[in-house]
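Asks: compute the structure for the input listed below.
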Amino acid sequence: MSSPQTTTHNADAGQSGSPERDSSHPDHLRRNLSNRHIQLIAIGGAIGTGLFMGSGKTIHTAGPSIVVAYLVIGIMLFFVMRAMGEVLLFNLRYKSFQDFAADLLGPWAGFFLGWTYWLCWIATGMADLIGVTSYWDYWVHSKGAAVALAVGTLLLLLGLNLLTVKLFGELEFWFAIIKVIAISVLIVAAIVLVVIHYQSPAGHRAAVSNLWTHGGFMPAGWTGLFAGFQIAVFAFVGIELVGTTAAETKDPVKTLPRAINAVPIRVLLFYVLALLGIMSVTPWDQVHADSSPFVQMFGLIGFGAAATVMNFVVLTSAASGANSGIYSNSRMLFGLAHKGMAPARFGRLSRSGVPTWGLIFTVVLVGCSVLLTLSQSIMEAFTLVTTVASVLFIFVWSMILISYLRYRKLHPQAHRTSVYPMPGGRVMCWVVLAFFAFVLVLLTQQPDTLEALEMTPLWFILLGVCWLVVRRRTRVDDSGTEAVPPQR
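Replies: Predicted structure coming up:
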């Protein structure tokens, strides 16, 4: 039997007989993403360019101890996901966390959160496209040709996203399958190489002792570990992506909890074990900061063909990140438009149910921005945009937690009867918020991250000015979603 809350809110969301809830309405998002799509979208959100490309810099900065940073950040973000999941399932009319922020905190919160999340994915899309450029350069050895191929990849993703939302789900499904298989193969290969004590052409022997015999487990001390947090935080951006798919998920009550609950095991497998495997086979001080350690591992031990295959995998990972950004940004613009917070054009759906203008606008902006950014070195550009993205995502994650605290205050009974209550509740919210404040302080300690951090307040000043202009035109969201089938 369903709990009272499940029954109540499914009934709320399922008023398909009323005109405004008709699934054929041109402004209604359609529930075309199945359980397998959501599960793999969640995996794709947990494995991105920040891991495949950025971990080279974090290993170079912190040594083996960087796995501690990934583990701590992953645990903290699991509680953000649980808070988001409880509130989304509290009311199935919420299409994303932007909706519940606007409802629980006020229209200003929806405006700031929606546009900041949009900028998050613009910056992340730039980082992913920079990653695509770097990976193409592995083969073509020409920066100009690599940039052209990266832009071509972006345009291909746009064309596919313009067709149907189900095609986006299929793309992410197969992108994620490639990532999972590749990382699993890498972990198994690392174990085999350690067991047979493989010696690379450079004379390095694979051994678990590589984790502490090259200057210790924490060779750069606490300073090095803390310095590695910036890229480590960026590795997790997109982990909240399932929160933007709520309106297009066939069975959110069952599907969203399954996806969120799998976060801890993904962090352990894809981050901790993979990086420990790499640093056991290849001593951390042999890992280059400006390229992917996943590709480097096979290259340094003399497996050229395997390095080429892994480069293809990390290329698809970066393309997957860009694909997710295109999707999520178009949905954020859709929600903002239907609240009167963005141009009405972004709120129109094509016949296949996708927000065409939001997709096109996002792709054009990302493409133009990354071309400007690449005037400097790839890693400098990557550090700049990832720091900006990390700060903005910390704001988004914090707003999710603040919305949860407001939900607990306004709807205490809903929490008590929730089908998916957040463990730790209010206490863990404050713990995670304190952790985010700590990370922001860490970003002030390095010149490259401080420069990007100093740029982000300008965004919030701009948003504040824009809010003063549009606040009188805002309205209750006039779009909808297809009804959720009654739970048995």
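
Asks: can we go C-alpha only for contacts and neighbour counts from here?
Replies: Fine.

Asks: just give the closest residue to Leu275, not the sequence neighbours.
Replies: Val67 (7.0 Å; CA to CA, 6 or more residues apart in numbering).

Asks: same question for Thr282.
Replies: Closest to Thr282 by CA to CA, 6+ apart is Met297, at 6.2 Å.

Asks: what's the following helix or strand after the one helix or strand the one you found maps to?
Replies: Following DSSP states H and E, one finds Met297 within helix 293-300. Using DSSP H and E, the helix or strand that follows helix 293-300 in sequence is helix 304-337.

Asks: quick check: buried residues in that next one?
Replies: 307-308, 310-337 (16 or more other CA atoms under 10 Å).

Asks: list the helices and strands that helix packs on?
Replies: helix 35-46, helix 49-52, helix 97-105, helix 107-140, helix 143-161, helix 165-195, helix 293-300, helix 356-373 (3 or more CA pairs under 8 Å, 6 or more residues apart in numbering; DSSP states H and E).

Asks: repeat that for 6 Å
Replies: helix 107-140, helix 293-300 (3 or more CA pairs under 6 Å, 6 or more residues apart in numbering; DSSP states H and E).

Asks: ok so, going back, run a quick neighbour tally on the residue nearest to Thr282.
Replies: By the measure other CA atoms under 10 Å, the count of residues near Met297 is 25.

Asks: from Ser291, how far off is it?
Replies: 11 Å (CA to CA, to the nearest Å).

Asks: over to Pro343?
Replies: Taken as CA to CA, the span from Pro343 to Ser291 is 40 Å.

Asks: for comparison, sequence B:
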Amino acid sequence: MVDQIKAVADEQASGEQSLRRNLTNRHIQLIAIGGAIGTGLFMGSGKTISLAGPSIIFVYMIIGFMLFFVMRAMGELLLSNLEYKSFSDFAADLLGPWAGYFTGWTYWFCWVVTGMADVVAITAYAQFWFPGLSEWVASLAVVLLLLGLNLATVKMFGEMEFWFAMIKIVAIVALIIVGLVMVLMHFQSPTGVEASFTHLWDNGGWFPKGISGFFAGFQIAVFAFVGIELVGTTAAETKDPEKSLPRAINSIPLRIIMFYVLALIVIMSVTPWNSVVPNKSPFVELFVLVGLPAAASIINFVVLTSAASSANSGVFSTSRMLFGLAQDGVAPKSFGKLSKRAVPATGLTFSCICLLGGVVLIYVKPDVITAFTLVTTVSAILFMFVWTIIMCSYLVYRKKRPHLHEQSKFKMPLGKLMCWVCMAFFVFVLVLLTLEADTREALLVTPLWFVVLGVCWLLMGKKRLANLRK
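Replies: Next comes the predicted model:
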């Protein structure tokens, strides 16, 4: 065993089996933005608006506020030891090998499930232009494209994510500007509805569905934020992480306000919340309602790009997580080998094959929004587990290594207090998931994943895994 560990160390020292720091500050900033603007904003916001009405604005603000502290905790931990490749590394170091194992594999599964949701979303967006297009053809084409792009180099991933994110930013800013112009000009849609900010409170007030509707909005809204921690998986491939990571994390509040709050205010000002179709993207429907079908096609392209961006991020992060797990001895060795271009090709291929589960899901659940809700709820629950592990790691870090906290140049504000507040919030969201039948179904299924992981952990033997960490 000692000889094997030395062999791995020698390989890493020679640079043959180590990830390369090819992601620049430009890539990291846009990857972070791309992670903050998830498919849930484009695809799921129609349902969240119908559930909560204008109060959905406060839902997004609350979730964004909580996750900012999760990101700050993750940032301080990653920068406390630049040997950490991702949050599964510091979880294993601070909480024990079991935490690294559960976090790594759960995060892998998170992104596979999210990728399936993206495949479902892409299929729905493709129907906008090609109503007769077979679902499996669109899904297969996207998965093959993502595999090809990621098999190149990490820099290629960075470039693709940079432009994917740029398209999303330009589209949302354009939507906000066009919407504001419509409101200021008192634009009337073909149905006779005049654009006005008064729509936000005229149709039943800010909380038209009451407190129960407000709470229901959290169920899908949480999914819109999955991927916000993506910069944590790029740590080992980032040039100058001590500058890039803090910048990316600190800009999160501004992104939440611009990309979520302003966009939703504009959508509900041009189209009253009770006219928003829950099973369609309000970003597309907004332009259809005001008689601009060409613009609707452009926005449909944007939301399709957003889904592809999310899936692209998922393929990247899952392959890196498998690479780390293989090096720790808790995944097949082949996942820990890099191609000549320093890309974990075997892990990439395996993750892409798993994404095709989205095609199967569409056949099982033909209604796209039903399939999307089921998958996104499972994903949100698993992501909340990962975020909780990050907070638990931070609490142990503060207890065991106070000297590193004192030396840190990127301290988490209100550290210990906000850890407990955020974890209490995640428990609150889990309770809310029991209120609706579709989300309750997903909540009941999710524990099976942890049962499978637990059985595998026991079969592999805790002692052997503990030795690998020494």
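
Asks: what TM-score do the two superposed chains give?
Replies: Once superposed, chain against chain, the TM-score is 0.96 (TM-score structural alignment, normalised by the length of structure 2); 459 aligned residues with a CA RMSD of 1.3 Å.

Asks: quick one on the thing from earlier: Pro343 and Ser291 of structure 1: which has the busier surroundings?
Replies: Neighbour count, other CA under 10 Å: between Pro343 of structure 1 and Ser291, Ser291 has more, with 21 against 14.

Asks: tell me the counterpart of the more buried one in structure 2.
Replies: When structure 2 is aligned by TM-score structural alignment, Ser291 of structure 1 is paired with Lys280.

Asks: then Ser65 of structure 1?
Replies: Using TM-score structural alignment, Ser65 of structure 1 pairs with Ser55 in structure 2.

Asks: how is the residue minimising distance to the centre of structure 2 classified with respect to secondary structure?
Replies: Centroid-nearest residue in structure 2, with CA atoms, centre = their mean: Gly227, separated by 2.1 Å. Following DSSP: H, G, I helix; E, B strand; the rest coil, Gly227 of structure 2 is assigned to coil.

Asks: which residue lines up with it in structure 1?
Replies: Using TM-score structural alignment, Gly227 of structure 2 pairs with Gly238 in structure 1.

Asks: who's in contact with that match?
Replies: Residues near Gly238 of structure 1 by CA atoms under 6 Å, 6 or more residues apart in numbering: Gly45.

Asks: now stretch 72-88 of structure 1: buried residues?
Replies: Across stretch 72-88 of structure 1, burial judged by 16+ other CA under 10 Å covers 73-74, 76-88.

Asks: re the thing from before, ok, the match of Ser65 of structure 1 touching Trp206?
Replies: Yes. Ser55 of structure 2 is in contact with Trp206 according to CA atoms under 6 Å; the separation is 5.4 Å.

Asks: picking up where we left off before, where's the match of Gly227 of structure 2 relative to Gln413 of structure 1, distance?
Replies: 31 Å.

Asks: how many neighbours does the aligned partner of Val366 of structure 1 in structure 2 have?
Replies: Aligned by TM-score structural alignment, Val366 of structure 1 pairs with Leu355 of structure 2. Leu355 of structure 2 has 26 neighbouring residues, counting by other CA under 10 Å.

Asks: look up the closest residue to Ile256 of structure 2, ignoring the ones flanking it.
Replies: Distance criterion CA to CA, 6+ apart; nearest residue to Ile256 of structure 2, sequence neighbours excluded, is Gly64 at 6.3 Å.

Asks: likewise Val277 of structure 2?
Replies: In space, Val277 of structure 2 is closest to Gly46, 6.2 Å off (CA to CA, 6+ apart).

Asks: so how far is Ala46 of structure 1 from the residue mapped onto Glu242 of structure 2 from structure 1?
Replies: Alignment note (TM-score structural alignment): Glu242 of structure 2 maps to Val253 of structure 1. When distance is defined by CA to CA, Val253 of structure 1 is 21 Å away from Ala46 of structure 1.

Asks: equivalent analysis for Ser324 of structure 1, please.
Replies: Counting by CA to CA, the gap from Ser324 of structure 1 to Ala46 of structure 1 is 12 Å.

Asks: try Lys409 of structure 1
Replies: Counting by CA to CA - Lys409 of structure 1 and Ala46 of structure 1 are separated by 30 Å.

Asks: neighbour-wise, which of the two wins?
Replies: Of the pair Lys409 of structure 1 and Ala46, Ala46 is the one with more neighbours under other CA under 10 Å, namely 25 against 13.

Asks: need the counterpart of the more buried one in structure 2.
Replies: So, by TM-score structural alignment, Ala46 of structure 1 is matched to Ala36.
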